[in-house]
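Peer 1: Structure for this input, please:
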Amino acid sequence: MADPCPHFHAIEDVSPSADGCEECLKTGSWWVHLRLCRICGHVGCCDQSPNRHATKHFHATAHPIIEGYDPPEGWGWCYVDEVDFDLRDRMTPHPRPIPRFV
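Peer 2: You can find the predicted model right below:
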């Protein structure tokens, strides 16, 4: 099967940077769902969250690939090529329970 985008080969097995959205935990904000950067492990909140930290991380770093992380969703997304793909066989495990804020 062909790679879904040119950035697919950049996916790394990463360790999550935090037990929730890294920036929201620092500021006391809340999130809807979490996204995990599959390049460096940054945990940020989704675009339905007030602060959209996962997308802000992409704009700051140009790391193109995220994983739907909370709940574990088994999909990935490339910001650059705007394509989604299956990550069920490479999902990142949660090291501890994820706190809920919604």
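
Peer 1: from here on, contacts and neighbour counts on C-alpha atoms
Peer 2: Fine.

Peer 1: So which elements touch whichever helix in the chain runs longest?
Peer 2: Identified as the longest helix of the chain according to DSSP state H is helix 53-61. Secondary-structure packing of helix 53-61 (3 or more Cα pairs under 8 Å, 6 or more residues apart in numbering; DSSP states H and E): strand 34-37, strand 43-45.

Peer 1: To compare against the first, here's the next sequence to fold:
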Amino acid sequence: MSEIEGIDPHATPSGTGCADCDAVGGWWFHLRRCAQCGHIGCCDSSPAQHATAHWRSTGHPLVQSFEPGEEWYWDYPAGTLYESGPALAPPTGHPADQPAPGPADRVPQDWPELLHR
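Peer 2: The predicted structure follows:
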């Protein structure tokens, strides 16, 4: 397999949830995994939008969905969605019993009203 700039197939995920939300007691809607370093961040619909913040601070260009069963990649600089790409080190999604939004004990009742659209 040839190397793709911005993807390290050996980088393992930083955890099972958004590392930045976990650090401050926040919550997320969906999760994204940096394809270069494995950092798990929350999606742009989430209140804090940590996956995009990670790209802006590091320049790591690609994320893959960290939702179970999803394989798509997003290329931030190009603004392009790829339906699939190289396999990354497992796990490829958060635990199936982890709810979205999550984590369950930190999601406010009015969460749909708090999403970015």
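
Peer 1: Tell me how they score on TM after superposing.
Peer 2: For this chain pair, the superposition-based TM-score is 0.81 by TM-score structural alignment, normalised by the length of the first structure; 95 aligned residues with a Cα RMSD of 2.2 Å.

Peer 1: circling back to that earlier point, so which bit of the second structure is the longest helix of the first structure matched to?
Peer 2: Helix 53-61 of the first structure corresponds to residues 50-58 of the second structure when matched by TM-score structural alignment.

Peer 1: and the corresponding residue of the second structure for Leu25 of the first structure, which of the three is it?
Peer 2: Applying TM-score structural alignment, one finds that Leu25 of the first structure aligns to Asp22 in the second structure. Recorded secondary structure, Asp22 of the second structure: helix (DSSP: H, G, I helix; E, B strand; the rest coil).

Peer 1: ok, Ser65 of the second structure to Leu81 of the second structure distance?
Peer 2: Going from Ser65 of the second structure to Leu81 of the second structure by Cα to Cα, to the nearest Å gives 11 Å.

Peer 1: Tell me which of those two has more neighbours.
Peer 2: Ser65 (24 against 14; other Cα atoms under 10 Å).

Peer 1: Tell me where the first structure has strands.
Peer 2: Using DSSP state E, the strands of the first structure run over 34-37, 43-45, 65-70, 75-78, 83-86.

Peer 1: Superpose on the second structure and give me the mean offset of the longest helix of the first structure.
Peer 2: Mean deviation of helix 53-61 of the first structure relative to the second structure after superposition (mean Cα distance after the TM-score superposition for the first structure): 0.2 Å.
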